[in-house]
Structure formats: C-alpha cells, structure tokens
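[1] Coordinates for the following, if possible.
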Amino acid sequence: MILRTRFTKVGYLKYLSHLDMVRLFTRTFSKAGIPIKFSEGFNPHPKFSIGNPLPLGTESMAEYMDVELAERMNPETFIERMNNALPEGIQIIGCKTVERRASLTSIIAWSHYEIRFVSEKLDEDIYFEGALTRWNRLSQVNITKKKKKGKKKVERQLDIKPLIGNITYKGKDSEGFHVLSALLKSGESGNLKPIELVEAMERELELSIDLDMVMIKRLDVFADEDGEIKELA
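    Below is the predicted model:
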C-alpha cells in the first residue's frame, strides 16, 4: 500500500537539506517500526519519495511524501508512530492511502507562500497596495537564471510573469512585518522561488525591502489538471 503524507518543516529544521531529510526519514521509519517496503537489488533502500524540496531556510506547512509499505497500516497509526519518533519541527499532519500513480514531483504544479518582510519605505498599507497595482500592470518581468552546462555556467533571461498565479498584500502583522500571499509555479512545468519574486519586485518597484530579513513559509501545494488548480488527490 502507498500512504501520501503531509508534514511540516518549521523552526531550526527549515535549514535541513533535502538529503538530510531523506536520511532523517530513513532512520525514523526504523525507529517507529514502520513496515516500509524496500527496493530489490544489491543495495536495497526504503521506497519513499519527497515532493518538490524547498530552498534552505524556507518553512513549510505543506511538505508531501509518498511512502510504500510492505503491509497494510492504518493512517492514524502511521501518524502516531512517526510523530513520536520525529523531532518537533517535522511532524506528520495528514495521511491517506492512494493508488499507485505519477510521482509527487510530476503532480505538484503550484505552491502557495506567505512572504513576510520589513521595509524602511512602507509605513502605510496604501503605499504597498499602489505598488502592487503597478506590478500587476507590468506585461513582462525578466530575471537572470544561471544553469550549469558542463563546466560552464550559462545565463538566460526568464519572464516570471507567467509563473505567478496571484499576489495579494495582507497588510502588517503584529510584529511589524509586511505580509504577501503569493501563488507561484512550483514543478516540472516551471518554478519560481519566492525570494526571486521579492528580488524582482524590489528591483522594479524600489520598495526598500531588507532582503536579509525576508521570511518565507509554504502554506500549501496544488496540482494543475487541464489548467485548473486543484488540491492534491
């Protein structure tokens, strides 16, 4: 059977790399007594996959993992055993059985983020709302993407506007941070990192954002079925 799980990655564990996450879950399956299925061959490994890893330093309430088990297990039992063995910042918050299907990486197409930042210039909500209106009127916003090709790094210009579903300004929070809600492409059909969006907005709108103080949290992820954004099945 296959269990699709949703888990958090918050606190200091937001700095855990994808490889470290794989190692953590591999140890946790054993510690929690999870009957995980192993691959065949000379070097067998547990059969699980984590979808769309985040950049280091990004918190998340919506990490997903598919786990293939060698025997049936109640999802509630899986959650309880895993959470008793996992550190506080990484906890399973959802679990359900799914049929064998395409990989998580191929299914996830959009990510919903909360972006918090400070600015010397933005003391009033109306200022940023006006800036966001100017942003929405831009027909094209290019950023420079670097890609390694052999031993060389190749630069290319990428228009990020098609990678943005929507951006909403939510005002200031209780700590004085300005808050953006952003739906961004996040998958094989395109990917825009939240910090790339913030850097582009700073460049285009001159908002005096302190880029060292930007705080990002992924709130949810979605699939894209024939142009329609849907929750993961």
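
[2] For the rest of this, base every contact and every neighbour count on C-alpha atoms.
    OK.

[3] This structure: strands as residue ranges?
    With DSSP state E, the ranges of strands along the chain come out as 2-9, 48-50, 59-68, 92-98, 108-117, 142-149, 152-159, 164-172, 178-187, 190-191, 215-225, 228-231.

[4] Go ahead and confirm S208 touches E202.
    Yes. Using Cα atoms under 8 Å, S208 is in contact with E202, at 6.8 Å.

[5] hang on, isn't T58 packed against V214?
    No. Taking Cα under 8 Å as the definition, T58 is not a contact partner of V214, at 10.0 Å.

[6] out of those two, which sits in the busier spot?
    Legend: neighbour count by other Cα atoms under 10 Å for T58 and V214, higher for T58 (21 against 18).

[7] The more buried one and T105, how far apart?
    In this view, T58 and T105 are 18 Å apart by Cα to Cα, to the nearest Å.

[8] Over to L184?
    As judged by Cα to Cα, L184 and T105 stand 15 Å apart.

[9] Which one of the two is surrounded by more residues?
    L184 (26 against 16).

[10] List the contacts of that one.
    110-113, 163-166, 191-194 (Cα atoms under 8 Å, 6 or more residues apart in numbering).

[11] Drop anything exposed from those.
    With burial judged by 16 or more other Cα atoms under 10 Å, the buried subset of the contacts of L184 is 110-113, 163-164, 191-192, 194.

[12] Dump these to CSV, plus distance to D125.
    Formatted as CSV, the buried ones among the contacts of L184 follow (distance: Cα to Cα, whole Å):
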residue, distance to D125
W110, 27
S111, 25
H112, 22
Y113, 20
L163, 25
I164, 22
N191, 29
L192, 26
P194, 21
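
[13] this one as well, want them side by side:
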Amino acid sequence: MARQRTPEGPPPPPAVQKLRIRYAKRGRLRFSSTRDFSRALERALRRAGVPMAFSAGFHPHPLISYANAAPTGTASEAEYLEIRLAERVAPEAVRDALDEALPDGLDVLEVREAAPGALADRLEASEWEVRLRGVRPPQVEPALAAYLALERAETTRVVKSGPRTFDTREPVLDLRVAGVGEDGCAILRMVVRHTTPSVRPDDILTALRAVTGLAPPVPPLVTRLAQGPLRPDRAGVADPLATDEEVVGPEG
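    This is a model prediction of the structure:
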C-alpha cells in the first residue's frame, strides 16, 4: 500500500477573526464574473497586506466565502463575502486598504466583525432597480398589474443540469413603477425572495413579456440595491451586517 503523503512544513496559523464585507459592482465592472472578482480580490488582499488565514493541505488557499453573487452584467450595491484572518485587524483599516487595492468599479463599502450564524442565512431577499429604457410608465403599469394578478408566471432558463422551468410570480413580494428616468423611461422596483433556483429580474421580465407582450427595445439596466433579511412588512430588506437588535429595533 502506498504511503499517504503529508504536507511539508508547519500547519498554517489558525483563523482568529472573521470579517463580513459589503462591496459594489459599478459601471463596466458589472460585467465581471464571480471568478473575475475572486481573482481581483485575492490580488487586492495580497497588495493590501491583509493577514489572511489559509486552508491546510497541499494547496493552501485564503479562507474566503462568497454569498449569493449577482448575475454577470448586473450592477450591485450589495454584494457580500466573508474573510478569515490570522491576526486581528480593525475592520475600518481593512475596508480602506482593500478599497484602495481593488480597481475602480469594485468598491468596498463596509467591513464589520461577523455576527453569530451564517451570512447566507441572513440573505433572504433582494431589492432591485430596473430601468426599462425606451418604455414609458403608462406602457408598463398595466403589464405589471396583469402580472401581479397571476398565481403563477413560469419561465424557462438553462441551468447547469439543462433547461429548467420554474415559477417567477410567487417569490415577487413587491413590483411597481418607482420613478421616471432622465430619458423618461420607467424605473421599476422589485423585492424578490431568494429561492432555488434563484428568480432574477431578467426571469421576471421574460415572464412579463410572455404574459403581456411587454418587450423593452433595448436591454434594461439592472442594479441590486440591497439584500438581506426580509423586513416584517415584506416590502423591503434590512441590513444583513446589522445585529438582530438593530434590524428589529429596540422595541421589537
């Protein structure tokens, strides 16, 4: 029987601190994929001198956990990840150094000590802004009303296992015209509960087109404004980096 190899050298230092990070994807960087971002992040962590904790084994890697990344091509003000450090560092220092080391358009907005529990469990829903370029509010409001009146609105998307048909209507908690752009286009606001498979704004727009014929002449501009725990009124989301007391408030 062949002898099992063991990694040479001492094991890496243990993690002593876990930080949660909120960052934004803006401008042209909205087209960066999760893999693109992970490479940029690891380079930035090295340049910023962040004392990362590493996994053990033959191929150590920095201990980074990503949570519910937005689709490629979608801008976001609310992307989240966790890092584990081998030395304690002030979260503000990590925020400033990491933001400086990342390219413009990948912007670190907030760094906090991790609260108890899993970050992914706190990301229950997302709030989205969708700018329907070339579509005026009077054109879209009847379509939204027709969609919201449905019990189901299915669409089909190709996933890793092949084409999959799923309902887009049930996860939609709020869908309305929230404003008008400088060019007169309708600006939609959506609150969508996270499900498996995830229901994305483009899925909802595809279902809208199938049900009502609404078809913007150019691709919409989509931005995730927030993601986190659902508020009690289910009309928005709270800050996932806040404590439960901060989310609910002192009166509960």
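
[14] I'd like the TM-score for the two structures, please.
    Comparison of the two superposed chains (TM-score structural alignment, normalised by the length of the first structure) gives a TM-score of 0.86, and 223 aligned residues with a Cα RMSD of 2.2 Å.

[15] For R134 of the first structure, state which of the contacts of L184 of the first structure is nearest.
    Taking Cα to Cα as the measure, R134 of the first structure sits nearest to N166 out of those, at 14.0 Å.

[16] Skipping adjacent residues, who's closest to the residue mapped onto the closest one from the second structure in space?
    Per TM-score structural alignment, the equivalent position to N166 of the first structure in the second structure is D174. In space, not counting the residues next to it along the chain, D174 of the second structure is nearest to V191; the distance is 4.9 Å by Cα to Cα, 6 or more residues apart in numbering.

[17] Trace that neighbour over to the first structure, please.
    Match for V191 of the second structure (TM-score structural alignment): L183.

[18] ok, back up a step: which residues are common contacts for T58 and V214 of the first structure?
    The contact sets of T58 of the first structure and V214 do not overlap (Cα under 8 Å, 6+ apart).

[19] quick one on the thing from earlier: let me know how buried the residue nearest to D174 of the second structure is, in neighbour terms.
    The number of residues near V191 of the second structure, taken as other Cα under 10 Å, comes to 26.

[20] quick one, what contacts it?
    Counting by Cα under 8 Å, 6+ apart, V191 of the second structure has contacts 125-128, 172-175, 235-236.

[21] Looking at the first structure, which of those hold up?
    Counting by both residues aligned by TM-score structural alignment, their matches' Cα atoms under 8 Å, the first structure reproduces these contacts from the contacts of V191 of the second structure: 125-128, 172-175.

[22] Just put those residues in CSV and tack on distance to I83 of the second structure.
    Shown next, in CSV, are these (distance: Cα to Cα, whole Å):
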residue, distance to I83 of the second structure
A125, 22
S126, 22
E127, 25
W128, 26
V172, 31
L173, 32
D174, 33
L175, 34
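
[23] Pick out whichever of those residues sits closest to L45 of the second structure.
    Among these, and counting by Cα to Cα, the member closest to L45 of the second structure is S126, at 27.4 Å.

[24] how close does whichever residue in the first structure pairs up with that closest one get to S30 of the first structure?
    Under the alignment (TM-score structural alignment), S126 of the second structure pairs with S111 in the first structure. From S111 of the first structure over to S30 of the first structure the distance is 31 Å, taken as Cα to Cα.

[25] Please, where are all the helices along the stretch 1-150 of the second structure?
    Here the stretch 1-150 of the second structure has its helices, by DSSP state H, counting those that start in this stretch, at 34-48, 91-101, 119-122, 137-148.

[26] quick one: which of those helices is nearest D183 of the second structure?
    Counting by Cα to Cα, D183 of the second structure lies closest to helix 137-148 out of the helices of the stretch 1-150 of the second structure; the figure is 11.7 Å.

[27] picking that back up, okay, the helices of the stretch 1-150 of the second structure, which one's buried deepest?
    Burial of the helices of the stretch 1-150 of the second structure is given as mean neighbour count (mean count of other Cα atoms under 10 Å); helix 91-101 ranks first at a mean of 18.

[28] corresponding residues in the first structure for it?
    Counting by TM-score structural alignment, helix 91-101 of the second structure pairs with residues 75-85 of the first structure.

[29] neighbouring contacts of the matching stretch?
    Residues outside stretch 75-85 of the first structure that contact it (Cα under 8 Å, 6+ apart): 3, 28-29, 31-34, 91-97.

[30] Not counting its neighbours along the chain, what's nearest the equivalent of S139 of the first structure over in the second structure?
    In the second structure, the residue matched to S139 of the first structure (TM-score structural alignment) is E151. Excluding the flanking residues, the one nearest E151 of the second structure by Cα to Cα, 6+ apart is R169, at 6.8 Å.

[31] quick revisit: superpose on the second structure and give me the mean offset of the match of helix 91-101 of the second structure.
    Stretch 75-85 of the first structure differs from its equivalent in the second structure by a mean of 1.0 Å after superposition (mean Cα distance after the TM-score superposition for the first structure).

[32] How far does that stretch sit from its chain's centre?
    For stretch 75-85 of the first structure, the separation from the chain centroid amounts to 23 Å (computed by Cα atoms, centre = their mean, to the nearest Å).

[33] Likewise for stretch 22-33 of the second structure?
    For stretch 22-33 of the second structure, the distance to the chain centre is 11 Å (Cα atoms, centre = their mean).

[34] I'd like to know how far the residue lying farthest from the centre of the first structure sits from F29 of the first structure.
    In terms of distance from the mean C-alpha position of the first structure, F42 ranks first, at 33.4 Å (Cα atoms, centre = their mean). Per Cα to Cα, F42 of the first structure is found 21 Å from F29 of the first structure.
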